[in-house]
Each structure stands twice: as C-alpha cells, then as structure tokens.
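I'll drop the sequence and a predicted model, then ask my questions.
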Amino acid sequence: MFKTARSKFQTWITAGAGTIAALLVAGLMGAFGALPAHAPPQLPPDAAIDAGRWRVQPARAYVSRAKLYGVALKPGQKALVLEADLTNRTAQSDKAYFNVFKPDGIDLPDSTPMIALARDSTLTPELHPGMTERMAYVWPLAGNAAVPANLSFGVTAEIFKPRDNLYGTPGWFNPYRLGTVTMPVADLPESGS
C-alpha cells in the first residue's frame, strides 16, 4: 500500500510538472504572438526596387480629372495615377503586375487598377523580358474623394521557386508586402497629363 501511495504521489507530481510546463510554454507563445507585427520597411522612392519578378521604380503620382492613357472616367470621377518604370525579370513576356502597387489609407471603389503603357496608352500589355517600360496605374475615385499631398503605396513582391509543392513546376509564388514607398501627389489641371 505504501508503494501505491508513493506511486500515485510521483504520478501526480509528474503530471503537475508537465501541466505547469505546458501552461508556461503556451503562455510564452501567446505573449510572443500578441506582439505587434513589424511595419513593412519604407522603400526609397528614387531608387529601383527588386520586387521578385519585377524591378520597379516609381516615377510620379498625381490626381487627374481628365481622360488619360485611354482610361475614361465617369462624370464626377477623378483618378489617382502612379507612373512607374517596370522591368520584367523573367524569361517570358508577362502581365502579372496588377498587385505590385496598392495605395494605402485611401478609399478605393475598386482596388484593381487600370494599367496602361505610358508611351502609347496600350491597356494591360505583356511586358517583355529585360525591357523597362513606363506604366501608369490608374485608380478611379469619386470626385470628392480626399487624396493626401503625400501618399504611401504598398509594394508587393513574390518569391521564385524552381519547383512548387503541388505540380513540381517553376514559378513565382507567395506574394508578400515588401515595403512601402511614399510619393508626393500632384493635382493636375483639367487638361490632363
């Protein structure tokens, strides 16, 4: 009977120690999980940015109330425009650039921009490998939407994998927020750019 009581006591101590250790680990993990996430870094607006499949360099941002780059606005609308130089870093022509830039802190009726080639207003062209092209990202806005004098644009990058987990093929995956670039926003007169 003494061995049984002693055995039960050891079991209770072991179980209690295990429970305390588990609670301690769970508490620490919860504490670290509750830490605020780090803000993405501020990227330089005047330098080329390596964003995975694209090398991007923002050129200028402005608000326009006139039709520009083939993008017609509805009556009472204006457009937020970001012009940027994009270079396709892949080995094939591509137009997967829609999510590279996203304005922060502004209410967009549609988060997907219209994108045009600046030199000839071609909408959503494929960009060829190694060629740098000036692209215009155009987000229509309500005419009375407030646009700050300086606006941050989130930059999204992707990671190249020689073999993905599902099909074993190469590609660009796992989009993530690389950082933020802040640009002054000009207000163009009615005549457009």
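The structure has been received and is ready for your questions.

going forward, measure contacts and count neighbours with C-alpha atoms only.
Will do.

what's the particular helix or strand that has Lys8 in it packed up against?
Element membership of Lys8, judged by DSSP states H and E, is helix 2-33. Judged by 3 or more C-alpha pairs under 8 Å, 6 or more residues apart in numbering; DSSP states H and E, helix 2-33 has no packing partners among the helices and strands.

go through it and flag the buried ones.
By neighbour count with 16 or more other C-alpha atoms under 10 Å, helix 2-33 contains no buried residues.

any idea which helix or strand comes after that helix?
strand 49-51.

hmm, who's touching that next one?
Residues external to strand 49-51 that are found in contact with it (C-alpha atoms under 8 Å, 6 or more residues apart in numbering): 43, 55-57, 100, 155-158, 178.

what separates the helix holding Lys8 from the chain centre, distance-wise?
44 Å (C-alpha atoms, centre = their mean, to the nearest Å).

how about stretch 31-45?
Its chain's average C-alpha position is 14 Å from that of stretch 31-45, according to C-alpha atoms, centre = their mean.

now do the end-to-end distance for it.
End-to-end distance for stretch 31-45, by C-alpha to C-alpha, to the nearest Å: 36 Å.

then stretch 70-77?
15 Å.

need the residues that contact that stretch.
Contact with stretch 70-77 is made by 65-67, 79, 114, 116, 121-123, 138, 140-143, as judged by C-alpha under 8 Å, 6+ apart.

all strands of the protein, in order?
49-51, 54-64, 77-88, 101-103, 114-117, 132-142, 150-161, 171-187 (DSSP state E).

which residues touch the most centrally placed residue in the chain?
Taking C-alpha atoms, centre = their mean, the centroid of the chain lies closest to Thr156, which sits 3.2 Å from it. For Thr156, the contacting residues are 51, 99-101, 175-179, by C-alpha under 8 Å, 6+ apart.

okay, now the one to match up with it:
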Amino acid sequence: MTEPSRTTIRQRLFAFLIAGLGGLAASAFSFSLAVYEAAHPPRTPKAVPGEQIDTGRWLVTLRSARSGTTPPTGIPPWKPTRLVMVDMDVVNQSATPSNLLSRAVTLDVPQAALQPPTDYLDRDKGLAGHFNPGMPERVTLAWEWPEGNPVPQRLNLTINGQIYKLRDNLYGASDWFDADAVATVELPVEQAP
C-alpha cells in the first residue's frame, strides 16, 4: 500500500470511531433523560373553582359540589341512595356531538369503587345525551355513593386531557384519545338532607 491510501483508511476509521462514540453518547443521554422524566413526572397544575380548563376536546368550568339523596331531576329514586353531584359548565370543542364527558372529569376517591357518573342537563333537568359542538351547557355529574362510606368534606377532581389524531396507529382513522391529566380541582361539598 502506498502512504496516501494508508492515511485515508486511518482517517476513515477515526471518523467512524468518533461517529460511533457520538451516537453512543446521544443514546445514553436520551435513555437517562427518559428515566429521569419517568421518575420525576411533572405535577398536574391545580385549578380553582370557576376557572375554565381546556382539555383538548372539552372546555370545563367546575362550579360546586354537593351531596344529597335527590338527583337533579327532582324525582326521588325508588331506592334511596346517596349521590355526590358536581355542577359544571362544558363546551364540546370537537366537530361532532359527544357524550363522553365522564372520561374528562374523574373523581379521586381511593377507598370507594364508584360507577361512572350520570350526566344531567340543568336546563331541562333530564339526562344528557350528546353535547353538541360549540354549544355551552350547564351540567351536573352525579355519582352514586357507596353505602357505609362517609361523603368527604372536600372532593378532589382530576380533569383529563384528550388529544385528536387525524390517523391513529391501529386503524388509520381519526379519533380523540385520552391523554395526561391537565388539572386538578378541589371543591367543598355542601351536605344536603
């Protein structure tokens, strides 16, 4: 081999070695950053009652919480049950009607297994069907409270975000998907008979 070709081979090997070490360092940094973020997740911001919260699909404004035995319809149930109700204003920001509000607002109660809430429209005191896009509604979510569990003095609610994907990875269709929590709200509970 001649001297110039030996130098170019050495230079190429040195360049490959540097590129490989740079890629290895970038991979190690990326992995350590992912581990750190998983170990130290960001805190969910706290919102105050009356503050409008944007979840992506919904605009939610939590107003108040109360406990009672009569649902928002005003008709007592045949089997008396304790209800925990949260009053709120909502606006559906998507392009289609939706009735999935209960996925956006969840009640944080570790000791009680609760069924999903029932949505009531305050304007006509009936069960809510679909919420039309862009139309503000005042809504009451009502959870049936388990017997034997005392109703707390304060409710912690988590407002979950939703993201829109034009094409999802599984079916290739557009839809709204659950995301991380966007806010937490603490509401005092009014005790009604």
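Looks like it arrived, so ask away. Remember, predicted model here, so these are calculated numbers, not experimental data.

go through the contacts of stretch 70-77 of structure 1 and name the one nearest Arg89 of structure 1.
Closest to Arg89 of structure 1 out of those is Ala116 (19.1 Å), distances taken as C-alpha to C-alpha.

how about the closest one: what's its closest non-neighbour residue?
Sequence neighbours aside, Leu123 is the residue nearest to Ala116 of structure 1 in space, at 4.3 Å (criterion: C-alpha to C-alpha, 6 or more residues apart in numbering).

what residue in structure 2 is paired with the one you found?
For Leu123 of structure 1, the aligned position in structure 2 is occupied by Leu127, per TM-score structural alignment.

if I look at that match, how far off is Thr140 of structure 2?
Distance from Leu127 of structure 2 to Thr140 of structure 2, by C-alpha to C-alpha: 10 Å.

those two: which is more packed in?
Set Leu127 of structure 2 next to Thr140 and count neighbours by other C-alpha atoms under 10 Å: Thr140 wins out with 27 against 16.

what do we get in structure 1 for that one?
Aligned counterpart of Thr140 of structure 2 in structure 1: Ala136 (TM-score structural alignment).

got a list of what that match touches?
Counting by C-alpha under 8 Å, 6+ apart, Ala136 of structure 1 has contacts 69, 81-84, 115-118.

which of the residues you listed does structure 2 keep?
Mapped onto structure 2 and checked by both residues aligned by TM-score structural alignment, their matches' C-alpha atoms under 8 Å, these keep the contacts 81-84, 115-118.

of those, closest to Asp107 of structure 1?
The closest of these to Asp107 of structure 1 turns out to be Val81 (C-alpha to C-alpha; 14.4 Å).

pretty sure that closest one contacts Arg65?
No. Taking contacts as C-alpha atoms under 8 Å, Val81 of structure 1 lies outside contact range of Arg65: 10.6 Å.

quick one, what contacts the alignment partner in structure 2 of Ala59 of structure 1?
Alignment note: Ala59 of structure 1 maps to Arg63 in structure 2; criterion TM-score structural alignment. For Arg63 of structure 2, the contacting residues are 49-50, 86-89, by C-alpha under 8 Å, 6+ apart.

mark which of those are buried, thanks.
For these, buried by 16+ other C-alpha under 10 Å: 49, 86-89.

nearest to Gly134 of structure 2 among these?
When those are compared against Gly134 of structure 2 (criterion: C-alpha to C-alpha), the nearest one is Asp89, at 12.2 Å.

count the residues that sit near the nearest residue to that closest one once chain neighbours are set aside.
Closest residue to Asp89 of structure 2 apart from its sequence neighbours, by C-alpha to C-alpha, 6+ apart: Arg138 at 4.4 Å. Arg138 of structure 2 is flanked by 17 other residues according to other C-alpha under 10 Å.

what of the one 5 residues further on?
When neighbours are defined as other C-alpha under 10 Å, Trp143 of structure 2 has 20 of them.

verify the contact between it and Met85 for me.
Yes. Using C-alpha under 8 Å, Trp143 of structure 2 makes contact with Met85 at a distance of 6.4 Å.
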